[in-house]
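**Q** here you go, sequence then predicted model.
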Amino acid sequence: MPVSPAYRPDPRFFDLGPDYADAVKAAEFPKHILRHRNDRAAAEVGLETLSDAEWIAHLGRFEPLPGQPGPIAMRYHGHQFRTYNPDLGDGRGFLAAQMRQVDASVDRPQATSARGASDRLRLMDLGTKGSGTTPWSRMGDGRLTLKGGVREVLAAAMLEAQGVPTSRALSLVETGEALERGDEPSPTRSAVLVRLSHSHVRFGTFQRAAYHQRADQIETLVEHVRALYHPQVQPGDAPGLLAAIVEASARLTARWIAAGFVHGVLNTDNLNVTGESFDYGPWRFLPHYEPGFTAAYFDQFGLYAFARQPEAVFWNLTQLAGCLKLVADAGPLTDALNGFGPAYIRHLRTAFLDRLGVKSLGEAADQRLVDTTLALLRDKGEAVRWEPLFFDWFGGFSSSARALSGPRGKVWQGEAFDAFRFALFEHEPECPERLENPVFARPDPEEMLIDEVEAIWAAIDADDDWSIFKSKLARIEAARTGYGLG
């Protein structure tokens, strides 16, 4: 049996019909070399029992998994750098399958229908990147560079280790084609990626329906998203659904900021209704505090710079709200949008507390810790990188000796540091036993700066050496468990 008894197929988006997606076929690739399989993520949906040959059959050649109808290219529009584009859609990827997440606390039934009692389990998507052309490919070749696939695997792993809601890179298969690209040395190697994600319904999915003035399609999408992803919202309550998406998006944005992460391309087709980060192209992690830091070389005006990400997400939410005006009054939608700012600040406080491993002491004290942390990073500039601050002081006062005797010990001084330390030490450590993990015996944290990413790729490109890539993923996984996210 290729799938485990925990596998529960549930292709709900497929049921919406041809107004929302088009049936497609995957490209026929000359080779299928398995470069990465994420068995921990696969176990969440009952796919960890696949042999490598079965894995490639389903996640490289895209033979349908049991109970799945075959791949579909999702239809959507979107604003790209705030310019509307009605010619988007899945152009080099598709939705391959949907299934329910495994609930380890209950007995695992046989893989029949997922509907009914298991509806309470999260619905998960298998989405592809680089799987071939679709009706929405325009002039593209529908392919993904192997380097792009490697970068996405690394980004998703690092973000998960930092507590950011993110898709996971489930599979990376090298496909044996030589691709021409204008922005990197060509020809370059090709790959197909599969991500495991909690919904690929984008803001742009609603925008397409609104563009065509299809209030009926908006109503269908509202009910689809409400029932599957935000069931606490009452049927037909479009403002309530928007409020739930606003809350989830605020949490995601706050977690990006606390991670020092810059997504790079925050277009409306790159934000989804569950507030889960996905589709990593020109991403970067901050080397040090720099509000204007950008990830994409083509972001010439810093529209999606690090500190402008909350603004960008809010702007995109306003576009979603505009679509919902076809089925709801403007007043309640505006009220829902106005919840973004307070929600973002609330989630930012929680995210910083989590990153520093300390307990909440109340709104005022928690905000003081956020403010003094940012002030310290600003004060130290290039002398302190983003990630080492959170690593050195994880656990608050419990890490004093470790931080002050470590490689950055001499940096931790000055007026800004004193204010930070006072604010930090107000808070009790959260689960201080985590500091016993071997991760915290190391002098430095796991980071994901661009020079290391390029070095990992250089070893693969020049010598087909995957050892550095695999070692990096192993260290990221150790960090994830060390921070208590295992």
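**A** Structure's in. What do you need? Residues are numbered from 1 along each chain as shown.
**Q** please count neighbours and contacts with C-alpha atoms only from this point.
**A** Will do.
**Q** now stretch 419-434: buried residues?
**A** Of the residues in stretch 419-434, those buried by neighbour count under the rule 16 or more other C-alpha atoms under 10 Å are 419-421, 423-430, 432, 434.
**Q** what about these, which are in helices?
**A** With helices identified by DSSP state H, the entries of these that belong to them are Ala419, Phe420, Arg421, Ala423, Leu424, Phe425.
**Q** now, which of those sits nearest Pro231?
**A** Proximity of those to Pro231, judged by C-alpha to C-alpha, is greatest for Leu424, which lies at 37.5 Å.
**Q** residues near Arg151, how many?
**A** Here the number of neighbours of Arg151 (other C-alpha atoms under 10 Å) works out to 21.
**Q** structure two is appended below for comparative analysis:
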Amino acid sequence: MNAPDPLTRPAAASPRWHPAPLLRTLGPAFGTLLAPTPLPAVHWVARSDVLAAELGLVDWLASDDALPLLAGNALPPQGEPFASVYSGHQFGQWAGQLGDGRALQLGELDTLAGVQELQLKGAGLTPYSRMGDGRAVLRSSIREFLCSEAMHALGIPTTRALSVIGSPAPVRREGIETAAVVARVAPSFIRFGHVEHFAHTARDVAALRTLVDAVIDRFYPDCRDAPQPVLALLTQVSLRTARLLADWQAVGFCHGVMNTDNMSILGLTIDYGPFGFLDAFDPMHICNHTDQQGRYAFARQPSVAFWNLHALAHGLLPLMPGPQDAAIATMKDAMEPYKPAFADAMLERFRAKLGLTTAQDGDADLADDLLRLMAQDRADHTITWRALGRFSTAADAPNAAVRDQFIDRAGFDAWAQRYHARLQAEASIDADRQARMDRVNPKFVLRNHLAESAIQAARNGDFTETRRLLKVVQAPYDEHPDAPAAYAALPPDWAHHLEVSCSS
């Protein structure tokens, strides 16, 4: 195996770097300056040309400078890579100090999409690696790369992925795997856990205030003029989180490890570990086999998010004036909008998925009853919703495409009569409704078995499937007539035995 090249700084032609990411500018208490650890024989696995175009980095990504920098084998033209410290609750238990154990923020970039942080995941040991090695493996890196871009294409707030780069360097997990690095992009990677760290682990109220002031000034400026900016921030984060969770539930996305250190202060989907999209609809589906108690089961995600907001509020408590009991009560009030916001967002998304253009009493029951039928018969989540877009209001239409997804045909027929009446009540036109529904009910999601097939090919040095799958999931509502039929079909039998854990 070739030794990695020593770290060099690439030419400063592009992109435009800021001297330091936001957290780095706040002081030494927020993390550690250190260089990435180079990898040998690095090579491209895949790149997101879509993201590169959105950022204005197409030419740079194709240049000779991009590969070594995004692999962690070169340094940015200015500034220093930085690993941040945070804490958090993991599976409901306080875990104490955590931090960027295998991630390094290279810096901030001026892009067509505004200022963005560029972070490398898998770039080597940091002071926060604990018992880890600071590396990521090819398997999990491909999954995160594909899902980051798939979620964005689904219209769900998320961190993004610019590239995944491989290396033959061995990494031990359950067995020996090979190393990889994902280049992640977001306006910020600040988490609930950053707030918790300075409130509970470091017990540094001055640093906590510095952090919260910076978050408000950069990302929530409207909160600055509120009577109590901290409360206003908590409310705004709660509202963003509510809408994010409605997005997840509507598309059947299971995060798998909703620890407070995996919750974004910006309401983004962050840290793709043991995630999964529902195949058969099962409200209590657990996508992370490490989660033996089912804390993060699909149906529990909205309540877990609210629990995490309580943890965030507790972290903000030292900044509140007055007696603690009164402060706790006002913070609970500040979070309370989460509940109606989630319910409203969920109903809005289900009306869209049903193709409805007006709001009428009984819409929530109509959606819930369809979900009960899907759960009873374990109907495929993605296929069923997409097929519902082909529902015809013509007399005696068989509607086989969606009806055939159910074992209980009589149960579906009874529901379909109610749906037919609801569509007639707003004079719905079939063709127009199908077009609308096809824009919110994807034909393609990143099913576990599709990702697994791409990973197995990549392990043999063939990245064709990863790149082909990327193009499809980046346009999940399109028909893609040239894509393999299996991409939109029921999963094969072997897919039911796939297990995904926190190991990466």
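**A** Yep, it's here. Owing to the predicted nature of the structure, the values given are computational and were not obtained by experimental measurement.
**Q** can I get the ones in helices among the buried residues of stretch 419-434 of the first structure in TSV including distance to Ala227 of the first structure?
**A** Listed next are those as TSV, based on distance: C-alpha to C-alpha, whole Å:
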residue	distance to Ala227 of the first structure
Ala419	47
Phe420	44
Arg421	45
Ala423	42
Leu424	41
Phe425	43
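**Q** tell me which two in the residues you listed are the farthest apart.
**A** Between any two of those, the greatest separation by C-alpha to C-alpha is 10.0 Å, found for Ala419 and Phe425.
**Q** mind listing the strands for the stretch 251-400 of the second structure?
**A** 253-254, 276-277 (DSSP state E, counting those that start in this stretch).
**Q** which residues in the first structure does the first one align to?
**A** In other words, strand 253-254 of the second structure. Equivalent residues of strand 253-254 of the second structure are located at 261-262 in the first structure, counting by TM-score structural alignment.
**Q** give me the mean deviation of that stretch from the second structure.
**A** With mean C-alpha distance after the TM-score superposition for the first structure, stretch 261-262 of the first structure departs from the second structure by a mean of 0.8 Å once superposed.
**Q** just the helices from the stretch 301-450 of the first structure, written as ranges.
**A** Under the criterion DSSP state H, counting those that start in this stretch, helices of the stretch 301-450 of the first structure are mapped to 309-324, 330-337, 340-356, 363-380, 386-392, 400-404, 415-425, 450-463.
**Q** could those helices be laid out in a markdown table, adding distance to Leu50 of the first structure?
**A** Output for the helices of the stretch 301-450 of the first structure, formatted as a markdown table (distance: least, C-alpha to C-alpha, whole Å):
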| stretch | distance to Leu50 of the first structure |
| --- | --- |
| helix 309-324 | 38 |
| helix 330-337 | 44 |
| helix 340-356 | 35 |
| helix 363-380 | 45 |
| helix 386-392 | 36 |
| helix 400-404 | 44 |
| helix 415-425 | 47 |
| helix 450-463 | 26 |
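**Q** rewinding a little: for Gln98 of the first structure, state which of the ones in helices among the buried residues of stretch 419-434 of the first structure is nearest.
**A** When these are compared for distance to Gln98 of the first structure, the smallest value, 43.2 Å, is given by Leu424; criterion: C-alpha to C-alpha.
**Q** now that closest one: how far from His347 of the first structure?
**A** 18 Å (C-alpha to C-alpha, to the nearest Å).
**Q** before we move on, what about Ala479 of the first structure?
**A** For Ala479 of the first structure, the distance to His347 of the first structure (C-alpha to C-alpha) stands at 22 Å.
**Q** next: Ser400 of the first structure.
**A** Shown here: Ser400 of the first structure relative to His347 of the first structure, a distance of 26 Å by C-alpha to C-alpha.
**Q** could you do Thr205 of the first structure as well?
**A** Separation of Thr205 of the first structure from His347 of the first structure (C-alpha to C-alpha) stands at 26 Å.
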